[in-house]
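A.B. asks: next come a sequence and a model predicted from it.
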Amino acid sequence: MSNMFLSVSYLGELIAFATTLSWTIGIFPFTEAARRMGPNPVNHFRLVMAVILLTVISILFLPISTIQLFTSPLPQHWLWFGLSGIIGLAMGDYLAFTSFAILGPRIGSIFITLSPTAALFAGYFLIGERINFIGVIGILITIAGVIWLTLSRSAQALMLDHEYGNVKKGIIYGALSAICNGTGVVLANKGFTYQQNHMDLPFFQATWIRMVAATLIVFLITIVRGKLKTITKPIIQNKNNGFIYTLGGTIFGPVVGVSLSMLAISLLHNKPSVAQTIFSLIPVFVLPLSYLFYKEKITLKAILGALIAITGVVILIWRTELLQFLF
């Protein structure tokens, strides 16, 4: 019985870890796609594919019709999940794709560690989230561990793939993407908090709303700027098989990853910083995949950094129990 209670109590954290793994896998094909077709076309194309896939899956597996996909959510659902999609997916992911294309997955992923801080500040203003000093220590330990393992490479690593763009731009865009993603998590949590007091909305449908809102806003901006042809040309040409890489990234990122993230956030009631801290472990998950795909050597510093980062997550998750134990 105690094992069952433990699994139920920390189901949100387990789903958050599964989310992190899925997103990590998606980083690699998205990085390759962004380098082949450009970050902006990839961002547009993967949103369209994600909406199509999520719509088909929702119609097949959710007890709702196509019309109900649009009509069953309340206006507040469209507001909060829509804003979450616009800030987290439309803005945040475009910035992230640019950063990954310039700096590479391993260096670019360091900036994800800024997301918990963004989530904590946004959560304070939007949902009144509180966190004790032990939780803050956990966040700081996690960030320190991930930064250490990510920067354990030589200084020349920061100049990796310089031909893909300006390194300073990659750094700035990486930091801004983390802020957008952290804020997007809190806005999604706001939507789930609202529905707990009014009506239940399937987490998969919440994902669909985020994708629809993000898709509409990026294409609206592109059309207003007169850049639609510029965006669609690399996609139609399928430059260097960018289509296949984008499809692979879309499955693991917007479809599986984002859906799992919505489930995790819905389970982690009023604790978006916990979810975002677990999501920020992507650089830890990147290590073995970098070895698998790029044959990058895993050093002792990298292993120690990963252990430190995971320790920080454990402290954050158990912060209330630790506070009671210590005091």
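C.D. replies: Done, it's in.

A.B. asks: CA atoms for contacts and neighbours, from now on please.
C.D. replies: OK.

A.B. asks: ok, so what distance separates V256 from G249?
C.D. replies: To G249, V256 is 10 Å away according to Cα to Cα, to the nearest Å.

A.B. asks: the more surrounded of these two?
C.D. replies: A direct count of neighbours by other Cα atoms under 10 Å for V256 and G249 places G249 higher, at 28 against 21.

A.B. asks: check which helix or strand the more buried one maps to.
C.D. replies: For G249, the element it lies in under DSSP states H and E is helix 242-250.

A.B. asks: tell me the buried residues in that helix?
C.D. replies: G242, F243, Y245, T246, L247, G248, G249, T250 (16 or more other Cα atoms under 10 Å).

A.B. asks: please apply the same query to stretch 286-303.
C.D. replies: Applying 16+ other Cα under 10 Å to stretch 286-303 flags V286, L287, L289, S290, K301, A302 as buried.

A.B. asks: what do you get for stretch 22-41?
C.D. replies: Across stretch 22-41, burial judged by 16+ other Cα under 10 Å covers 22-41.

A.B. asks: just how off-centre is that stretch within its chain?
C.D. replies: The chain centre lies 13 Å from the centre of stretch 22-41; the measure is Cα atoms, centre = their mean, to the nearest Å.

A.B. asks: return the residues in contact with the nearest residue to A264 once chain neighbours are set aside.
C.D. replies: Excluding the flanking residues, the one nearest A264 by Cα to Cα, 6 or more residues apart in numbering is G12, at 4.7 Å. By Cα atoms under 8 Å, 6 or more residues apart in numbering, G12 lies in contact with L263, A264, I265, S266, L267, L268.

A.B. asks: ok, the residues you listed vs R130, which is closest?
C.D. replies: Proximity of these to R130, judged by Cα to Cα, is greatest for L268, which lies at 13.5 Å.

A.B. asks: which residue packs closest to the closest one, ignoring adjacent ones?
C.D. replies: Residue nearest to L268 in three dimensions, not counting chain neighbours: G12, with 5.5 Å by Cα to Cα, 6+ apart.

A.B. asks: distance of that neighbour from P116?
C.D. replies: 16 Å.

A.B. asks: residues contacting L11?
C.D. replies: Taking Cα under 8 Å, 6+ apart, we find L11 in contact with A264, L267.

A.B. asks: take this one as well and set it beside the first:
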Amino acid sequence: MEFPYHLCLLPSAFFMSFQGEIAALSAACLWAIASVVYGRLGERIPPLQLNLMKGIVAIALLLLTIVLSSELFPSIAPIPLYLILLSGVVGIGFGDTVFFASINSLGTRRALLMGTLAPPMTAIGAMIFLQEQLNLSAWCGILLTILGVAWVVTERTPEGRGTQGEGGEGGQGSNFSSSSSRVTANLWRGIGFGVLAAVANAVGALFSRAAFAQSVMNPLWAALLRLSAGVLILLIFTFSKSILKSLLYRQSPGRQVLESPSENLFSIAEARQSRVLVAIIFAAFCGTYLGIWLQQIALKFTVAGVASTLLQTSPVFIIPIGMWLGEKVTWRAIAGVIIAITGVGLLFYLK
């Protein structure tokens, strides 16, 4: 009996056919893990500083990978190069900063939910500017995935009900009203940051897709260029802000320059603490180094709308992470995962 060697080729053929989709799902899983870590770090580190630090760590890791793999700098035409740099400025420099701010205001689950606004924005933008087309099954898959993800992350948890009920027993009406107003203001602030992050994500994806459409670019170099542009704009903003504050202080020596309380929570000395440093390196390795690299592979090998949808399935991966951390998972959460996976199946098999 002859051994069926052709069966050994099936996994490889499947991977080659859907390498963009697989890369997107892998990136989403890593971002879910990293988002949990960033949520903890965000309690001590302001969003801009956190984004800058994780970007620097990821750049160092990418440079090390390029040196070890002997990857030469690709020959890129000016327009695709500008597009990939703009993608980094918008998607990483601005987008990740407001995403971290959204996590601080909404929590990881809600912040990830806001990210599901990016796929329809990306798909519509790709149709208008990149002349990409999605068939009916792809649109159904996108819609089903978004609905499943949204159903998972919008579930009211016991913790959320407890937060809403604080001050309800034994507290004064004025204190409850004041607390409720603060919660509402914080919610809308987080929603605003989440919408901005989704817009930045969509625009960054379109810039990356346009760059890949006009040139042959290694995803590793694309990730490094995007990160470098994002970190550079953050450095420029940070130094400009520092210089402006210094000038204001000199002009008004009798007054202190007002700063957000969160900007004083973190210092270089704290960054040297082993736990904080290890957490930053781990999150940057998973969410930025590997995540953005896989994101570029996804955007290169599949259309922008599909890639962006799969890249936003991070909330689905929060479910097993929550189970591992000892959180209670309800039937609604499980049903939402099934709906989202069904949508992913439509993208895979009816592509």
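C.D. replies: Perfect, I can see it now. Predicted model, so just to flag it, every value in this text is computed and none were measured.

A.B. asks: give me the TM-score for this pair.
C.D. replies: Scored against TM-score structural alignment, normalised by the length of the first structure, the superposed chains reach a TM-score of 0.85; 307 aligned residues with a Cα RMSD of 2.6 Å.

A.B. asks: picking up where we left off before, inside helices: which ones of the buried residues of stretch 286-303 of the first structure?
C.D. replies: Those of these mapping onto helices are V286, L287, L289, S290, K301, A302, per DSSP state H.

A.B. asks: just flag the most distant two among the residues you listed.
C.D. replies: Every pair of those checked by Cα to Cα; the farthest is L289 and K301, at 16.8 Å.

A.B. asks: picking up where we left off before, any idea which of the buried residues of helix 242-250 of the first structure is closest to A175 of the first structure?
C.D. replies: Of all those, G249 has the smallest distance to A175 of the first structure: 21.3 Å, by Cα to Cα.

A.B. asks: the counterpart of the closest one in the second structure - nearest residue in space that isn't next to it in sequence?
C.D. replies: Superposed on the second structure with TM-score structural alignment, G249 of the first structure falls opposite A283. Spatial nearest neighbour of A283 of the second structure, excluding adjacent residues (Cα to Cα, 6+ apart): A34 at 4.7 Å.

A.B. asks: who's in contact with the alignment partner in the first structure of the one you found?
C.D. replies: When the first structure is aligned by TM-score structural alignment, A34 of the second structure is paired with G26. Listed by Cα under 8 Å, 6+ apart, the contact partners of G26 of the first structure are G248, G249, T250, I251, F252, G253.

A.B. asks: now, which of the residues you listed sits nearest F121 of the first structure?
C.D. replies: Relative to F121 of the first structure, the closest of these is G253; by Cα to Cα it sits at 25.2 Å.

A.B. asks: could you pull out the helices in the stretch 251-351 of the second structure for me?
C.D. replies: For the stretch 251-351 of the second structure, applying DSSP state H, counting those that start in this stretch gives helices covering 268-271, 274-283, 291-301, 304-311, 314-324, 331-349.

A.B. asks: dump the ones you listed to a markdown table, plus distance to S69 of the second structure.
C.D. replies: Output for the helices of the stretch 251-351 of the second structure, formatted as a markdown table (distance: least, Cα to Cα, whole Å):
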| stretch | distance to S69 of the second structure |
| --- | --- |
| helix 268-271 | 30 |
| helix 274-283 | 21 |
| helix 291-301 | 15 |
| helix 304-311 | 26 |
| helix 314-324 | 30 |
| helix 331-349 | 31 |
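
A.B. asks: nearest to A222 of the second structure, out of the ones you listed?
C.D. replies: Minimum separation from A222 of the second structure across the helices of the stretch 251-351 of the second structure (Cα to Cα) falls at helix 291-301, 6.9 Å.

A.B. asks: just give me the match in the first structure for F193 of the second structure.
C.D. replies: Taking TM-score structural alignment, F193 of the second structure has Y173 as its aligned residue in the first structure.

A.B. asks: what residues are up against that match?
C.D. replies: The neighbourhood of Y173 of the first structure, defined by Cα under 8 Å, 6+ apart, consists of L95, A96, T98, S99.

A.B. asks: alignment lookup: the first one to the second structure.
C.D. replies: Same thing as L95 of the first structure. That one, L95 of the first structure, aligns with V98 by TM-score structural alignment.

A.B. asks: what's next to whichever helix or strand that match is part of, contact-wise?
C.D. replies: Assessed by DSSP H and E, V98 of the second structure sits inside helix 95-106. With contacts defined as Cα under 8 Å, 6+ apart, helix 95-106 of the second structure is touched by 38-39, 42-43, 46-48, 50-51, 110-111, 186-187, 189-194, 196-201.

A.B. asks: give me that answer again for 7 Å
C.D. replies: 39, 42, 47-48, 51, 111, 186-187, 190-191, 193-194, 196-197, 200-201 (Cα atoms under 7 Å, 6 or more residues apart in numbering).

A.B. asks: who touches stretch 221-233 of the second structure?
C.D. replies: Counting by Cα under 7 Å, 6+ apart, 52, 55, 59, 62, 84-85, 87-89, 92-93, 292-293, 296 sit against stretch 221-233 of the second structure.

A.B. asks: any idea how far V212 of the first structure is from L53 of the first structure?
C.D. replies: According to Cα to Cα, V212 of the first structure stands 12 Å off from L53 of the first structure.

A.B. asks: of those two, which one has the most company?
C.D. replies: Comparing V212 of the first structure with L53 by neighbour count (other Cα under 10 Å), the higher total belongs to V212, at 23 against 16.

A.B. asks: show me what the more buried one lines up with in the second structure.
C.D. replies: Residue pairing (TM-score structural alignment): V212 of the first structure is matched to S228 of the second structure.

A.B. asks: tell me which element its match is part of?
C.D. replies: Short version, using DSSP H and E: S228 of the second structure is in helix 219-251.
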